[in-house]
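S.K.: sequence first, predicted model second:
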Amino acid sequence: MNHEFNDAWQIRNNFSANVSDARDSQTSPISAIDNRFVELGAAEREFGRDSFSGNIDLIGEFDTGSVSHQLLAGFDVSYTEDFFAFSTAENPPRLDVLDPNYNVPRPDNFVPAFRDDNFSTRYGIYLQDQIDLLDNLKFLIGGRVDWISQRTEVPDEPTQSQNDSAFSPRVGLVYQPSDTISLYTSFSQSFVPTFGSNPDGSVFEPSRGTQYEVGIKTDIIENVLSATLSAYQINKTNITTPDPNNPDFSIQIGEQRSRGVELDVGGEILPGWNITAAYAYTDAEVTEDNSVSVGISW
């Protein structure tokens, strides 16, 4: 929903909701008996997630002397809750490998084995100003402050909770030596809540990132075909990965560094005909280890 106060100022509001639920069951061999029978294990898993988010932005343009500004100020909030439940069946039927019967009824005596419920609330405020220092030189500065509260509940165990806050800055510079070429550089930091818990029930730490980027954008054919070439480095901490010892859970590694180059070409080469081509090279490496060997490239 948008509302324009005048030609220079407007307010924008967004809201989204997502509700999901999934369930699966599986049967797997556990052990062999008398070289003929296979003892089976039956399990059910259920996942559910409800998430709601919204934001309000104030967008405006104004001048301070000969300098033009494009201002963005806003507030956002999100709430997420999810659960994971795991149940096992008692004494499922055996499989006779010499006379297999695959029409065995589904067990109806599943017993809850594990469940956790996760709750997360996040608030953020942000401010950004794009400043036209010269006709061909633009400077962007901004930042946001986030507050996050997370809680994990596991039956018969103490509740795990965590509260975090962080300031994430962003700066950038764009220089246009000509009408068809733009040179840019940027620096930004991020703070992203990581939803879920470790196998021991402890809440995941938020993921933090730092990105550096430089690039050039040019019109190969003016107003028809353009290209962008960029190079970047991203450092991230507390990245969630599958637990190699327990595939039903995730764990967090220490730090990962990604370096890469991207090339994008696109435009309308003929009326009604658009072309898009892209190439990306990324070298990702674990630089600090919690669970993955340092130096492994992905």
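M.R.: Right, received. Where do you want to start? Numbering: from 1, shown residues only.
S.K.: okay, CA-based contacts and neighbour counts for the rest of this
M.R.: Noted.
S.K.: count of neighbours near residue 29?
M.R.: Taking other Cα atoms under 10 Å as the neighbour definition, residue 29 ends up with a count of 12.
S.K.: my read: it touches residue 41, true?
M.R.: Yes: Residue 29 lies in contact with residue 41 (Cα atoms under 8 Å); the separation is 6.2 Å.
S.K.: got the contact list for residue 144?
M.R.: Residues counted as contacts of residue 144 (Cα atoms under 8 Å, 6 or more residues apart in numbering) are 124, 125, 126, 127, 167, 168, 169.
S.K.: mind giving me the packing neighbours of the helix or strand the second one falls within?
M.R.: Following DSSP states H and E, one finds residue 125 within strand 110-134. If you count contacts as 3 or more Cα pairs under 8 Å, 6 or more residues apart in numbering; DSSP states H and E, strand 110-134 packs onto strand 67-89, strand 137-153.
S.K.: how far away from the center of its chain is that strand?
M.R.: 10 Å (Cα atoms, centre = their mean, to the nearest Å).
S.K.: on that earlier part again, for residue 252, which of the helices and strands packed on strand 110-134 is the nearest?
M.R.: Nearest to residue 252, of all those, is strand 137-153, at 16.2 Å by Cα to Cα.
S.K.: here comes the other one, which I'd like you to weigh against the first:
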Amino acid sequence: MIRNTSLVLLMGTCTFAWADDAAVELSATTIDGQREAPSGVQLDEPIRTGSRLGLTARETPASVSVSDRRVIEARDAKDSQDVINAMTGVNASANPGFGGFVTYRGFTQNQVTQLYNGINLGYSSATRPVDAWVLDRVELIGGPSSFLHGAGSVGGSINYITKLASRDQQTFDGRLRYGSYDDSQVAFGINQALASNPADARHFVRLDFSRDHGNGYIDRNERQTDSLAFSLLSDLAPNLTHTLALEYQEDTEDSPYWGSPILPGRSTMKIDKSRRFENYNVADGRYEQRVRWLRSILDYQLSDSTSVQNTLYHYDAQRDYRNLERYSYTSDGNVLRSSPYLQRHEQKVLGDRIELRHDNQLFGLASQWSLGLDYSHMRQTLYPTSGSWSDVVDPDHFDPGSFDDIPGVNAGLTKQRRNEVTNRAVFAENRLQLTERLALLTALRYDYLDMQVTNYGTVTPTSPAWFERRWEPLSGRIGLTYALTPSASVYAQYSTSADLPAGSLAAATYSNVGLFDLSKGEQWEVGSKFDFLEGRGAATVALYQIVRKDFAVRDSVNPNLTVQAGQQTSRGIELSGRLQVTPKLLAEANYAYVDAQYDEFNEAVNGVSVSRKGNAPTNVPANVGNLWLTYILTQDWSVGMDARYVDSVYADNANTLKAPAYTLYGAFARYRLDEHTTLTGRVRNLTDEVYAKQAYNTQYYMGAPRTFELALDLRF
């Protein structure tokens, strides 16, 4: 099952720390001595993504992975992709053309829902990496979860939760970082009570800002990101609070890197290492993103057993692309550059969610309820312009040229399509304590989706001037949790989901959805969560099977037609654990294996429908593992190492082209200057491994080489 000796060594080093609820993410001990180390594996801390009832991971009959602020800081995660790549079974990359690409449990892109503070934007391109500085925690639930978060999420749901004002009187956090390729960060966060007498404070404000800049490990590639988060917490009455949250992110990237052409004639992808850092994009290639969030959160405690929360939110984003995106070698060793593309996304989402929580008794048994209504309206306008222009350049010396000189795409933006999706939903969740040890968790959600698409381009039978689709999916979960002992439990669950047969809600075309129903997904999962060795260790394990049915495939008789007949099955196991080996040595590890394959899938090849039955989906690694070791040398000094293994992946549906597996190693040393100040030096990709974070067609999206960084952290 494991096909690489480096993975065997990686996991064998930590056999004492096996298992994860398919991943309750292992909270690392903070080494700077400024915070108390967390106990256990966060099995007994409330989570938001696996349930609406405020249950702990131990109480939830599902695989739930959590990385809180302590984990993010201990591992020096730069952005949200760093955070989720440390979670069990997740493999993510940030290729500009694929936004926040994620693969999990055998599924990719829109089949894994990425939420922001529990809000679903319905579009994977809206999930580009977020600066880790503004994140409070990230949570992951494995498998179908439409019953919690709406249409989508057959593979799982990832929830990025940002920092909010707290009732702390005054805190200050700051970070300065500098590393290879001029990678730098300046960040600070302030939490302040708004009162001359702190004891009388009723209003609390928080401000976080971060600026990241880097010249990039690829030639002529420069990126800058500004992130700002502001929130105001107000105690309006003893039982009524309001939180106003505003967040802004701006990304600018010059001459974005779209990948490296692979050497031809090989089934295993390989690049010319002498041209490892070459950028074949035009000199004025560009990617820009501006994102604005506004949330108004009202919490009302009606009684000790009943509470109501209302969240009103607005999202506004604009994304711009102008690039030359495809590269391949010619027979004489030159590089063919093609696929010029100009694009703008204008996306707005307005929504409101009201939720009632109530604890009572049902049939004399302890019972917890969550009932709610969800409404959102999303509008996205797209301005794509592509061209057939191409050129051939000598890779040893060439003029990258200008996008403005490429005919067919240099005339400016042209509006092509507008998608409007209105979603109305009602949901309910219940936990019933059947016996002292056995609990039943059930959930049900009904969605009413109304999609209207306006085509401003050429009208054809497959691209009408306007069309409307409506769906009414019903999804749910039923699960049992049994406490073997106070520190060990087992669970079993069945859950379902519904998602589009192709594309996403925010960008679906008539060809994507046609007259199709939504695709259906279902999962069976069993697992266990437990502490061991008198609390020195904790672990979780999960086994699952997911079947996704009725997604869009080519007709086996007429490849010019699309029918709804596809099916994919994913089976896997996920393990994670944490062990305080000695008072000074902490070990953490996670591992996931997935067997994902198409049961039915046809692809058009040169006008002929070809079956891909039995093939694996692209960019899905069968094995993914992580390992961390941290050793406290003295009260002020600590050191550590980490390793990450990602199995080989296929780059095409025919499974004839494969990107090789890779193992990355890292190391750090941390020194506490005083009770407020910590200095950390870190090396990433210690062996300077050449590897593909993502593979597609004839291109190899290379990961970062060996890098060094130094960071100064302040906390008052």
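M.R.: Right, received. Where do you want to start? What you see is a predicted model; the values in this text were computed from it and never measured.
S.K.: how deep is residue 100 of structure 1 tucked in, by neighbour count?
M.R.: The number of residues packed near residue 100 of structure 1 is 11, by other Cα under 10 Å.
S.K.: still on that earlier bit, tabulate the helices and strands packed on strand 110-134 of structure 1 (TSV), appending distance to residue 213 of structure 1.
M.R.: Output for these, formatted as TSV (distance: least, Cα to Cα, whole Å):
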stretch	distance to residue 213 of structure 1
strand 67-89	22
strand 137-153	14
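S.K.: what about the ones you listed, which gets the closest to residue 265 of structure 1?
M.R.: strand 137-153 (23.4 Å).
S.K.: which residues in structure 2 does that closest one align to?
M.R.: The alignment of strand 137-153 of structure 1 onto structure 2 (TM-score structural alignment) covers residues 438-454.
S.K.: need the longest strand for structure 2.
M.R.: strand 335-362 (DSSP state E).
S.K.: before we move on, the earlier item: average offset between the strand holding residue 125 of structure 1 and structure 2?
M.R.: Strand 110-134 of structure 1, aligned to structure 2 and superposed, deviates on average by 2.0 Å (mean Cα distance after the TM-score superposition for structure 1).
S.K.: buried residues in that strand?
M.R.: Residues 110, 115-132 are the ones in strand 110-134 of structure 1 that count as buried (16 or more other Cα atoms under 10 Å).
S.K.: same check, this time on stretch 316-335 of structure 2
M.R.: Buried-residue list, stretch 316-335 of structure 2, by 16+ other Cα under 10 Å: 316-329, 335.
S.K.: farthest-separated two in the residues you listed?
M.R.: Within the buried residues of stretch 316-335 of structure 2, 316 and 329 form the most distant pair, 40.2 Å apart (Cα to Cα).
S.K.: sorry, back to before: can you say which of the helices and strands packed on strand 110-134 of structure 1 is nearest to residue 243 of structure 1?
M.R.: Nearest to residue 243 of structure 1, of those and by Cα to Cα, is strand 67-89 at 15.5 Å.
S.K.: state the next helix or strand along the chain beyond that closest one.
M.R.: strand 95-96.
S.K.: which helices and strands does that next one pack with?
M.R.: Taking 3+ Cα pairs under 8 Å, 6+ apart as the contact cut, strand 95-96 of structure 1 packs with strand 37-64.
S.K.: angle of the strand it packs on against strand 67-89?
M.R.: Angle of strand 37-64 of structure 1 versus strand 67-89, following axes from the mean of the first three to the mean of the last three Cα atoms, to 10 degrees, is 170 degrees.
S.K.: out of the contacts of residue 144 of structure 1, which ones does structure 2 keep as well?
M.R.: Of these, the ones still in contact in structure 2 (both residues aligned by TM-score structural alignment, their matches' Cα atoms under 8 Å) are 124, 125, 126, 127, 167, 168, 169.
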